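Undergrad: following is a predicted model, sequence given first.
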Amino acid sequence: MLEQESTSPQRLDATQYTQGTLFQAEELARLSVEQVRWEQTTVQKSLDRVPERDPLMTTSGVPIKRVYLPQDLADLDYTRDLSLPGEYPYTRGVQPTMYRAKPWTMRMFAGFGTAEDTNARFKYLLQQGQTGLSTAFDMATLYGYDTDHPLAAGEFGKCGVAISSLADMEILFADLPLDKITTSMTINSPAAVIWAMYIVNAEKRGYRMDQLGGTLQNDILKEYTAQKEFLFPPEPSLRLVTDTIEFGTRHLPRWNTISISGYHIREAGATAVQELAFTLADGLTYVEAALARGLNIDEFAPRLSFFFDVHNDFFEEIAKFRAARRLWARLMRERYGAKDPRSWMLRCHAQTAGVSLTAQQAENNIVRTTIQALAGVLGGTNSLHTNSLDEALALPTEKAALIALRTQQILAHESGVTNTIDPLGGSYFVEALTNETEQAADDYLTRITELGGVLACIQNGFFQREIAESAYRYQQEIDTHRRIIVGVNDYTLDENVKVPTLYVDYEGQRTHLERLHRVRRERDQEAVRQTLAELRSVCEGSANTMPAIIEAVRAYATLGEIMDVFRAVFGDYMEPAIF
């Protein structure tokens, strides 16, 4: 029985309550007896008629009980474990009023073809009510090559926009109010260079650095674990990330210089618990690196941000977001002694699970995305991207992207989910699952520390093995029909349903290459040579690389030329073969 709010504290008998919890000890004992009676009589009669399915569990392998009761929360201390929204430990949300003041930021991921193509898509999405930009880059850009490099052949504009120089960045964000919108850029190894291009372009248009707001993904550690778009060894790569954190702390107070990303870890096959644990472990590694650089925890921690996947297991995903906020808050305050409440807050972007989308019966993906988006919202995400129905086939068409955006808008304006904060808070099931998720993630953090930390676990293959085993187990469940994927291993159709897809033509590539070649012809070659030489000198020393990168970008050195300096100094990285 819940403690009655109207009961005067003087009249309470403290011996009736378990220490610090909301529930009477006598009532918990009575309910336990009642539960046994219910299972032996009412439940058993039902099971005799209709047996239950195989033991049910979350995608992380956490068994799900038949029913959750107050005794499952016997140790719950409201102030310690939940508190009020906007207050430590932020389980119920990082903002006091959450979506009652304004909905989450609707930040649709976009990018394809030329800078002109993506600029037009940005403007279209903003006209349709999107409230923040999110930029996807093509494979050559993600690997730090100019589009005319031999290794870039066949990749132009296919998984995002191609950016080879400042000239492309100038077109990409042309006519957009960079002081009024926030921009996210999903790039990692070349993140510092792409960010420098954004900064220089903004300066050329009259914007100061302190006016710019946005997020740089810049999470190189998860590349070694999951996405594999690393270029250099982990140590110099971590240095470049730390350079951006330091530079942003000093000059761009509105910019999140890193988005610590569980999304790609989950897409590689990790469970929700692994996603949470490995992401926070990476975050702690960046914190340690910034502290070693001489920064104070409260200088930079408020600008750390996170990026999570939202998969199909509705309640586990909600619990994951709630557990993430609570665990991060405790780590920042108790382990690192952060004093600023903003340093305790885990602010995050979320994206629905691309890996859950199917090419078969692609229209079903609208339903999957809606369920996942709702889980992200009920979990308290700060911004959200909803995947398009055709993303298992190709980059989104304009129509598919609009449906995905409208999904968020319907949730925000028609469903009522924005009317109250953390509406599932207090649910016996959700609170118990939040506790279990937090404990399981914390156990992983302890294990990672015992194995020598994140860098050691990258080298010894711990993360890779854990993710591979989880992915294999999940696929086995599908192959043996223990997990149903509608339209894939059940409820299939014989006819081939065709979905219109986006086509990136080679005319755009010709336009892009002509601009790249013109830049190389018309720039001040001596300025390029000098700035690249200065960058190399800085890389060989220990100074922050960002000022030198900015000067090279300003001289119109290309992405590939700047990245080649890093390659020459830092070397390439080959992942150890781990079995």
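TA: Cool, got the structure.
Undergrad: going forward, measure contacts between C-alpha atoms and count neighbours the same way
TA: OK.
Undergrad: now the helix or strand hosting residue 471: buried residues?
TA: Take DSSP states H and E as the rule and residue 471 turns out to sit in helix 462-479. Neighbour-count burial for helix 462-479 flags 462, 463, 464, 467, 470, 471, 474, 478 (criterion: 16 or more other Cα atoms under 10 Å).
Undergrad: what's the answer for stretch 117-125, then?
TA: Along stretch 117-125, these residues count as buried under the neighbour rule (16+ other Cα under 10 Å): 117, 118, 119, 121, 122, 123, 125.
Undergrad: and here is the other one:
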Amino acid sequence: MDIKKFTTSSGIEIKEVYTTAPQMNELPGEFPYTRGIQKNMYRGKPWTMRQYAGFSTAEESNRRYHYLLSQGTMGLSVAFDLPTQIGYDSDHELAEGEVGKVGVAIDSLQDMEILFEGIQLKDITTSMTINATASILLAMYIALAKKQGANLSHISGTIQNDILKEYAARGTYIYPPTPSMRLITDVFEYCSKEVPKWNTISISGYHIREAGSTAVQELAFTLANGKTYLKAAIDKGLDINVFAKRLSFFFNCHNNFFEEIAKFRAARRMWANITSELGATDPGAQKLRFHTQTGGSTLTAQQPMNNIVRVTSQALAAVLGGTQSLHTNGYDEALSLPTEAAAKVALRTQQIIAYESGVTDTVDPLAGSFFVESLTNEIEAAAYAYINKIDAMGGSVKAIEQDYIQQEIAASAYEYQNQIESGEKVIVGVNRFAQTEEVATNVFRVDDSIRAMQIEKIARLKSTRNQAEVSVALEQLKEAARGKDNLMPYILTAVEKYATLGEIANTMRAVFGEY
């Protein structure tokens, strides 16, 4: 008789019982931070409860932000539509059918002003999920903060700004890898001087996982990308003890409860060692700070209320794993953008974990578990095997150019789908415990008419702005792109003259080309 083999999603075998654990002498807040980056973690203050939102027009998204803030969310997290992500204005022919669909349409500083109307940037932290056009959106945010009279040395937030995972997993890149890396290090350099509290990159494993990777691959490819960004900044002459303090990470949290907790613990330890090997001596530059989002790809359109349970389990794993910030998905997201009701349940899920469950009362409550400590070590070893292979290829850029990372993710996604279709992996309500359901009617849809509204706004803006000043600013940006200057001051000037996102992206396309 075959004995059933139990494994994690990454194929790590799970023993029937664990009777010993690796020696664990370290304390939270001490190198290598396996147990947490703060000595007292959530006893000091809870994680930032962030709800990802952004859809339709800036006016519509602004209303949702005010609603979320009224419900107790602590930070805003902005989703941008596809044209904004790939540097096209809403009036571009390729934007048709996509304006405002997966996020908010931002065509100029004017839209950014509307997006945050009635919200003081000095009083909140904002996370912006934007990569290829991150420098432009950050410039708009800085320009708005200046207009509000905020002290730029005090405003805080994060731009994702992680272009390597776009080539590997997501696809919203514009320029080739080399000029893209230049833009990223320009942001590092500019912010370290002008906006010192801003997190200049959120190195993202989330999309790698959503594309089908295992937990180990998510960890390995994300840290390998992080290592590449560190080296690029060091090569530019930046001090790792300064810029590495402003790097953050963005991880996914899927259903295998203990694997996810062990992944987060291993991530902190690995990053502490990677940064110190590259010369970081300041504890702030060695600490891996991360945001977590529950797994969008784990949500099912069938029996969508089951997703509340999935999201709760995933959120609890993220908290037990020591996250600094958390977004919980709406139960209806396999059907549409989240409704207001689903967004509220998602936020309440975090609040109940924080204030009712008791899991925040002590730091790293699972430390010393024979199983958790063993699994943390095994995940770390498996992730280093990938990183060493990528290092041997010459780093993440080379591994992406050779299609290595993409092929590894694709193979894992294929295997996972086969396991679902064979019934080896059970998805409740899909391949087991299914039932006949009525078609969902309470779904959230964005109307195509908003493109016409955005086009009208762009036309009005172009008729009222000083066109000569815009032309000069764009020409200066083009000249700077041909040279070696930091591009952020030129992008900021163009934004302040109300050049559109598309005009700025096209100016750089003319110099850098498209990938």
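TA: Cool, got the structure. Since the model is a prediction, treat every value here as computed from it, not as a measurement.
Undergrad: got a TM-score for the two of them?
TA: The TM-score (TM-score structural alignment, normalised by the length of the second structure) is 0.98; 515 aligned residues with a Cα RMSD of 1.1 Å.
Undergrad: where does the spatially most central residue of the first structure land in three-state SS?
TA: The centre of the first structure sits closest to residue 307, judged by Cα atoms, centre = their mean, with a distance of 1.6 Å. Under the three-state scheme (DSSP: H, G, I helix; E, B strand; the rest coil), residue 307 of the first structure adopts strand.
Undergrad: aligned partner of it in the second structure?
TA: Here residue 307 of the first structure is matched to residue 250 in the second structure, going by TM-score structural alignment.
Undergrad: what's the answer for residue 134 of the first structure, then?
TA: Aligned partner of residue 134 of the first structure by TM-score structural alignment: residue 77.
Undergrad: distance check, that match against residue 490 of the second structure.
TA: 26 Å (Cα to Cα, to the nearest Å).
Undergrad: what of residue 260 of the second structure?
TA: 42 Å.
Undergrad: more neighbours, the two?
TA: residue 260 (27 against 22; other Cα atoms under 10 Å).
Undergrad: what residues does the one helix or strand that one maps to touch?
TA: Per DSSP H and E: residue 260 of the second structure is located in helix 257-277. The contact list for helix 257-277 of the second structure (Cα atoms under 8 Å, 6 or more residues apart in numbering) reads 8-9, 31-37, 215-216, 219, 223, 227, 253-254, 285-288, 313-314, 317-318, 320-323, 372-373, 375-377, 379-380.
Undergrad: quick one: the strands in the stretch 351-500 of the first structure?
TA: Assigned by DSSP state E, counting those that start in this stretch, the stretch 351-500 of the first structure shows strands spanning 383-385.
Undergrad: regarding residue 157 of the second structure, what is its secondary structure?
TA: Under three-state DSSP, residue 157 of the second structure comes out as strand.
Undergrad: can you find the partner of it in the first structure?
TA: In the first structure, residue 157 of the second structure lands on residue 214 (TM-score structural alignment).
Undergrad: hmm, that match is touching residue 255, no?
TA: Yes: the pair residue 214 of the first structure / residue 255 is scored as a contact, 5.0 Å apart, by Cα atoms under 8 Å.
Undergrad: more neighbours, those two?
TA: In terms of neighbours (other Cα under 10 Å), residue 255 is the more surrounded of residue 214 of the first structure and residue 255; the figures are 24 against 20.
Undergrad: tell me how far the equivalent of that one over in the second structure lies from residue 243 of the second structure.
TA: By TM-score structural alignment, residue 255 of the first structure lines up with residue 198 in the second structure. To residue 243 of the second structure, residue 198 of the second structure is 10 Å away according to Cα to Cα.
Undergrad: can you check residue 43 of the second structure too?
TA: Distance from residue 43 of the second structure to residue 243 of the second structure, by Cα to Cα: 28 Å.
Undergrad: contact partners for the nearest residue to the match of residue 255 of the first structure once chain neighbours are set aside?
TA: Nearest non-adjacent residue to residue 198 of the second structure, counting by Cα to Cα, 6 or more residues apart in numbering: residue 156, 4.7 Å away. By Cα under 8 Å, 6+ apart, the contact list for residue 156 of the second structure reads 122, 124, 125, 126, 195, 197, 198, 199.
Undergrad: which position in the first structure aligns with the third one?
TA: What it means is residue 125 of the second structure. Using TM-score structural alignment, residue 125 of the second structure pairs with residue 182 in the first structure.
Undergrad: burial of that match, as a residue count?
TA: Counted with other Cα under 10 Å, residues neighbouring residue 182 of the first structure total 19.
Undergrad: buried residues in the longest helix seen in the second structure?
TA: When the second structure is parsed with DSSP state H, its longest helix is helix 370-393. Using 16+ other Cα under 10 Å as the test for burial, helix 370-393 of the second structure gives 370-384, 386-387, 390.
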